[in-house]
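A.B. asks: this is the structure alone, sequence omitted:
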C-alpha cells in the first residue's frame, strides 16, 4: 500500500506528486505514455538533430506560477531564456506590432495608442504577483490582496465587452491585443479570452515569455528528478483502464480530462455526477506543424526575428473572424497561426546554422483536416521565401492530438472551452472542484481551476485538498514544494 497514487505524469500530476511527497507521503505515479510530460515533452519529430516541443513551448508561468516560484527551476538546472521581444504581431506591408519585455518601449512603438496601452498594462505589471495569485487560485477563495484582482476584472469588463473599442484610436494596438487574446482558442472579444490576453500581456512586460534551453522536457525532467529524490516512483508505459487496477492507497489524484474520470470510475460514480461530467464542454482544437529549417525565417518586418512568439492573423477584425469561424465549427480560410522560434535563444535545438519553428493553427474540435498548407501560407504572407527554407515537417491534426495526450480531447489543448463560466465551473459546478463523489479520489488536470498552461497549480490545489481531507495536514501545500 502507498499513501497516494497519481494517474497522469503531466505538469499538474507531477506538481501534485511533489506536494504529497514533500509532505512525507509515499507516492506512486502511473503514466500511459512511454515518456512523461503530457503537454510538455520534447522530441525529434522531423529530422535527426532537430528537437521540437510536442505541445507547450513558451513558459511565462514557469517564472510566474506560485508553484514554479516555490520549486525554483533555476535551482534545478533549468535555463529559461527570455527573448527581448516576448511576442510580435506581423502585419501586411512589412510592418509588425511588437510586445517588448519593456512596457515603455512597447508603448513607444504603438504611436497614438501607446499611452492607452501603457495605461492598460502599467497597473497590472506593477502588481503582477498579486494578479497571478488571483488567476492561479482555486476560484473559490478571495485573493489575499483583492485590489489587483479587481483591477484585472475591470480591465476584462472593458476589453471583453463592447467597451473595448473605446480605448484605442488606431488599428495597431487592437491587433496586438487580439493576437494574445486568441491564445484562448475562442472569439477574441469575450470576457475569458480578454482575461487570458491581459494576463499574458502583463507577464510579457513583467517577467517575459521564456523558452527553456533544451526544450519543455527540461522542466518535466527537473520535476521527475526531484520526485525520485523524495522517494516517489514513476511508472511509464502503464495505462490504467479502471480505478480497480490501482494499488491500495489513501488518496488517488487523476491528471485526466472529465471523460477520463468517467472511463476510470464508470458506474462507481453517482448518476448525477456522471451526467454532469458527460456535459463537460471542450473547446476548439489545434493542428500543429513542426518545421526543420535551413535558415532563419525571412520575416518582412526584421524585428520579428527577435521575437520568441508570433501571432499571425493580421488585423483584429481578421482575428475575430478566424476565431468565430472555429467556434462555429468551421475552418477559417486564413486561420490564426501561433508560431515560436526556439532557436532564437536556444541554437542547440538544431544542427549548426539550422533552425526549428513550432506552429499551430486553430481548428474546430475533432478536426481531421491537415491545415499545414494554410499554416505555411500565413507564414509566407509575413515571411516571403519561407517555403524555400523548409527541410522537413511533422504534422499532427487536432483529432490526432488525443493519441499523443489523452487529455487533449478532439485537439482541445486548453482542458475545456475557454469561457468565463466554463473556467469558474469546471469540471462540474460544485464547491470543491477537485474532490469527486468517491472518497479519496480527486481530479487535478487542466480541466479543474485555474485551467490551461504549464503552471502546476491544478495539481497543487488538488493535493492540498487531499492533504487536508485524507491526511489531516492543513498547511499551505506550497510549503512542501521546495523540499
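C.D. replies: Happy to help now that I have it. This is a predicted model, so every value here is computed, not measured.

A.B. asks: drop to CA atoms for contacts and neighbour counts, all remaining ones
C.D. replies: Fine.

A.B. asks: am I right that residue 1 is in contact with residue 249?
C.D. replies: Yes - Residue 1 is within contact range of residue 249, at 5.7 Å (criterion: C-alpha atoms under 8 Å).

A.B. asks: name the residue in these two with the higher neighbour count.
C.D. replies: residue 249 (15 against 10; other C-alpha atoms under 10 Å).

A.B. asks: I'd say that one and residue 2 touch.
C.D. replies: Yes - counting by C-alpha under 8 Å, residue 249 does reach residue 2; the two are 5.1 Å apart.

A.B. asks: distance from stretch 135-148 to the middle of the chain?
C.D. replies: 20 Å (C-alpha atoms, centre = their mean, to the nearest Å).

A.B. asks: pull out the buried positions in it.
C.D. replies: By neighbour count on 16 or more other C-alpha atoms under 10 Å, the buried set for stretch 135-148 is 135, 136, 137, 138, 139, 143, 148.

A.B. asks: end-to-end on it?
C.D. replies: 10 Å (C-alpha to C-alpha, to the nearest Å).

A.B. asks: and if you look at stretch 400-414?
C.D. replies: Start-to-end span of stretch 400-414 (C-alpha to C-alpha) is 15 Å.

A.B. asks: identify the residues contacting that stretch?
C.D. replies: Here stretch 400-414 makes contact (C-alpha atoms under 8 Å, 6 or more residues apart in numbering) with 33, 38-39, 184, 256-257, 260, 282-287, 365-368, 397-399, 415, 446-447, 451-453.

A.B. asks: just give the closest residue to residue 136, not the sequence neighbours.
C.D. replies: Closest residue in space to residue 136, ignoring its immediate chain neighbours: residue 450 at 5.4 Å, by C-alpha to C-alpha, 6 or more residues apart in numbering.

A.B. asks: might you report the residue contacts of that neighbour?
C.D. replies: For residue 450, counting by C-alpha under 8 Å, 6+ apart, the contacting residues are 135, 136, 137, 138, 139, 423, 457, 458.

A.B. asks: pretty sure the second one contacts residue 67?
C.D. replies: In this case it means residue 136. No - with contact defined as C-alpha under 8 Å, residue 136 does not reach residue 67; the gap is 9.5 Å.

A.B. asks: so for these two, which residues contact both of them?
C.D. replies: Shared contacts of residue 136 and residue 67, counting by C-alpha under 8 Å, 6+ apart, come down to residue 457.

A.B. asks: second one coming, line it up with the first:
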C-alpha cells in the first residue's frame, strides 16, 4: 500500500502531489493524457514551429498565489509581466489600455481616470489581504478585514450595477466589462464583478505573468519537483474506479464533481451524491489557435504591446453577448478573449511570425463553429488580420469535453461562477475538499477558492489530508 494517490495532473493535482512528496510520503500521480499539466500544456497544433497553449495561457493569479510563492515559482520559471496587462480596442482606432501603473491607466481614461483610480487604489493598498481573502475558503474569517470589506463593497457596487454611474464616458466601462468577461457570466453579476475586480487588481499590482516557453513551463516545474522528491508519475492511464488504483491511505481527485460521483458510486451517502449531481456547470468555450505570418495589424498600434486583448466593443455589446450565451444562444457579436504571446516570447513562432490564441463563450456542449465570428471580431479592430492567417486549429465546446472530461460541456472554469456556487463548491462546509468517503478528497477548481492557475485548491486539500489522514500538522517547505 502506498500513502497517496492523486488522479489528474492539472495545476491543482500537481500542487497536491508536490506537497505530499515534500512531506516524505509515497505518492502516485496518474494522468489520462500523454503529458502532465492538464490545462497547463503547450504544443504545436497548427503548423510546425508554432507553439500554442492548449488551454490556459494567461496567469494573473500565478504571481500572487500563496502556494506558488512558497514554491518559489519565479525562481524555476522565467516570467514576464508586461507594462500593459491587457488592452480593450474600441471602434475608430480607440483603445483602453490597462497598465501595471494604475496612475498611467487613469491618465489614458480621460474623464473617468479619477474614478478608475478611486475604484482600485484601496484594493492595491491592501492587495496582500485581498489575495489572501480570495485565495482561501470563503466561510473563513478574513485575515485582513478591511481588505475583505473594500473588495466586497466594490463587488456589490459593480455586481449589482449600482456602481455603473461611477463612470461617465464609454471607455472605462468597456475596459472593466472586458476583464469581467473572464467569468463567463452575465453582467452585471457578482461573479463577473468579483472576477473582473480581482483580475484588474492583479494587473495593477504585480502584473499578469506570462511564463516564457508557454504554460507547459509551469507544469514542467511542478512535475520536476514532484519527481525529484520521490513521486511516481503514470501517464496515458485512464482511471474510472478505485480498483484502477493501487491501494492507498488517501486519494485526491483533480477532477469534476461528476467524475467523483461515478468514481465513488455507492460508497457515497445518497445526499452527498445528489449534491454532486446537482452541481451546475457554466457555459462552454469555442477556441481557435492561429498561426500568423506576422503581428496582428491592430488599428491602434498600442494594442500590439498588450499580450492579452479583450474584443467585444462597448460595455453594452459585452452585456448583450453574455446575456445571449446565458440564455443558450450563440452571440451574434461574440466577446472574444485573445492572447498574443509572441509579443513577449519569441520562442513561440518562427522569426517574424506570431501565434494568436482566442476563445469565445458558447452554450454548453455546443458544436457550433465560431471560427468566422471570431475572425470577424478580430478584423473589426485589426483590418487585414485574415490575410495573415497561415493555419488554424479549432476546438468546439463538445470537442473540448472529449479532449478533457473535466471540462464538462466545454466549461473550462470547473463549474458555474455564481455567488451560491462559490460558497457551495461542490458542497457547503469548512472542509469542502473532504468527501464522506474515508481518505477521499476532491481538489479541483470545483472546490474553493475556484478557478485560475494558483494551485490553492490542491494545496488546501493536501494540507487537510496531511492533517487528517497522516497526523502531519506542519506544512512542508516547498522552496528550492
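C.D. replies: It's in. Just so we're clear, the structure is a prediction, and the values are computed from it rather than from any experiment.

A.B. asks: and the TM-score between these chains?
C.D. replies: TM-score for the superposed pair, counting by TM-score structural alignment, normalised by the length of the second structure: 0.99. Supporting figures: 480 aligned residues with a C-alpha RMSD of 1.0 Å.

A.B. asks: so which residues of the stretch 251-400 of the first structure form helices?
C.D. replies: Counting by DSSP state H, counting those that start in this stretch, residue ranges of the helices within the stretch 251-400 of the first structure are 258-265, 271-278, 316-327, 372-382, 398-404.

A.B. asks: quick one, which of the ones you listed gets closest to residue 228 of the first structure.
C.D. replies: Within the helices of the stretch 251-400 of the first structure, the stretch nearest residue 228 of the first structure is helix 398-404; the backing value is 24.6 Å (C-alpha to C-alpha).

A.B. asks: list the buried ones in the closest one?
C.D. replies: Buried, per 16+ other C-alpha under 10 Å, within helix 398-404 of the first structure: 398, 399, 400, 401, 402.

A.B. asks: and the helix or strand just after it, how far from the second structure on average?
C.D. replies: Using DSSP states H and E, the helix or strand that follows helix 398-404 of the first structure in sequence is helix 420-425. Here the mean offset of helix 420-425 of the first structure against the second structure after fitting is 1.0 Å, by mean C-alpha distance after the TM-score superposition for the first structure.

A.B. asks: now for helix 420-425 of the first structure, which elements pack on it?
C.D. replies: helix 191-206 (3 or more C-alpha pairs under 8 Å, 6 or more residues apart in numbering; DSSP states H and E).

A.B. asks: average distance between the helix or strand just after the helix it packs on and the second structure?
C.D. replies: For helix 191-206 of the first structure, the following helix or strand on the C-terminal side (DSSP H and E) is strand 211-212. In the superposition against the second structure, strand 211-212 of the first structure averages 1.1 Å from its aligned positions (mean C-alpha distance after the TM-score superposition for the first structure).

A.B. asks: now strand 211-212 of the first structure: how far from the chain's centre is it?
C.D. replies: Relative to the centre of its chain, strand 211-212 of the first structure is centred 14 Å away, using C-alpha atoms, centre = their mean.

A.B. asks: how long is stretch 384-404 of the second structure from one end to the other?
C.D. replies: 34 Å.

A.B. asks: let me fix that, I meant to ask about stretch 350-367 of the second structure.
C.D. replies: Start-to-end, stretch 350-367 of the second structure (C-alpha to C-alpha) is 32 Å.

A.B. asks: and for stretch 122-141 of the second structure?
C.D. replies: 20 Å.

A.B. asks: residues near residue 321 of the second structure, how many?
C.D. replies: 26.

A.B. asks: returning to that earlier point: element containing the residue nearest to residue 136 of the first structure?
C.D. replies: Going by DSSP H and E, residue 450 of the first structure is not in any helix or strand.

A.B. asks: residues contacting residue 209 of the second structure?
C.D. replies: By C-alpha under 8 Å, 6+ apart, the neighbours of residue 209 of the second structure are 58, 59, 60, 62, 63, 79, 80, 81, 82.

A.B. asks: what's the farthest-apart pair in these?
C.D. replies: Top of the distance list for these (C-alpha to C-alpha): 62 and 82, 14.4 Å.

A.B. asks: so for those two, which residue has more residues nearby?
C.D. replies: Under the criterion of other C-alpha under 10 Å, the comparison of residue 62 of the second structure against residue 82 puts residue 62 first, with 24 against 21.

A.B. asks: which residue is the nearest non-sequential neighbour of residue 282 of the second structure?
C.D. replies: residue 416 (3.9 Å).

A.B. asks: before we move on, what about residue 305 of the first structure?
C.D. replies: residue 299 (6.6 Å).

A.B. asks: hmm, residue 19 of the first structure is touching residue 481, no?
C.D. replies: Yes - contact status for residue 19 of the first structure versus residue 481: in contact at 5.3 Å, counting by C-alpha under 8 Å.

A.B. asks: mind listing the strands for the stretch 151-300 of the second structure?
C.D. replies: 210-211, 232-234, 248-253, 284-292 (DSSP state E, counting those that start in this stretch).

A.B. asks: point out the most buried one among the ones you listed.
C.D. replies: Of all the strands of the stretch 151-300 of the second structure, strand 284-292 has the most neighbours on average by mean count of other C-alpha atoms under 10 Å, namely a mean of 26.

A.B. asks: before we move on, back to that, can you tell me which of the contacts of residue 209 of the second structure end up in strands?
C.D. replies: Among these, the residues falling in strands (DSSP state E) are 79, 80.

A.B. asks: just the buried ones from the contacts of residue 209 of the second structure?
C.D. replies: 58, 59, 60, 62, 63, 79, 81, 82.

A.B. asks: which of those residues sits closest to residue 120 of the second structure?
C.D. replies: Using C-alpha to C-alpha, these come closest to residue 120 of the second structure at residue 60, 16.0 Å.

A.B. asks: contacts only, for the closest one.
C.D. replies: Residues in contact with residue 60 of the second structure (C-alpha under 8 Å, 6+ apart) are 199, 202, 203, 207, 208, 209.

A.B. asks: and in the first structure, which of the residues you listed remain?
C.D. replies: With both residues aligned by TM-score structural alignment, their matches' C-alpha atoms under 8 Å, the contacts of the contacts of residue 60 of the second structure that the first structure also has are 199, 202, 203, 207, 208, 209.

A.B. asks: would you list these in CSV and tack on distance to residue 166 of the second structure?
C.D. replies: As requested, those are exported to CSV (distance: C-alpha to C-alpha, whole Å):
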residue, distance to residue 166 of the second structure
199, 19
202, 21
203, 21
207, 24
208, 26
209, 29
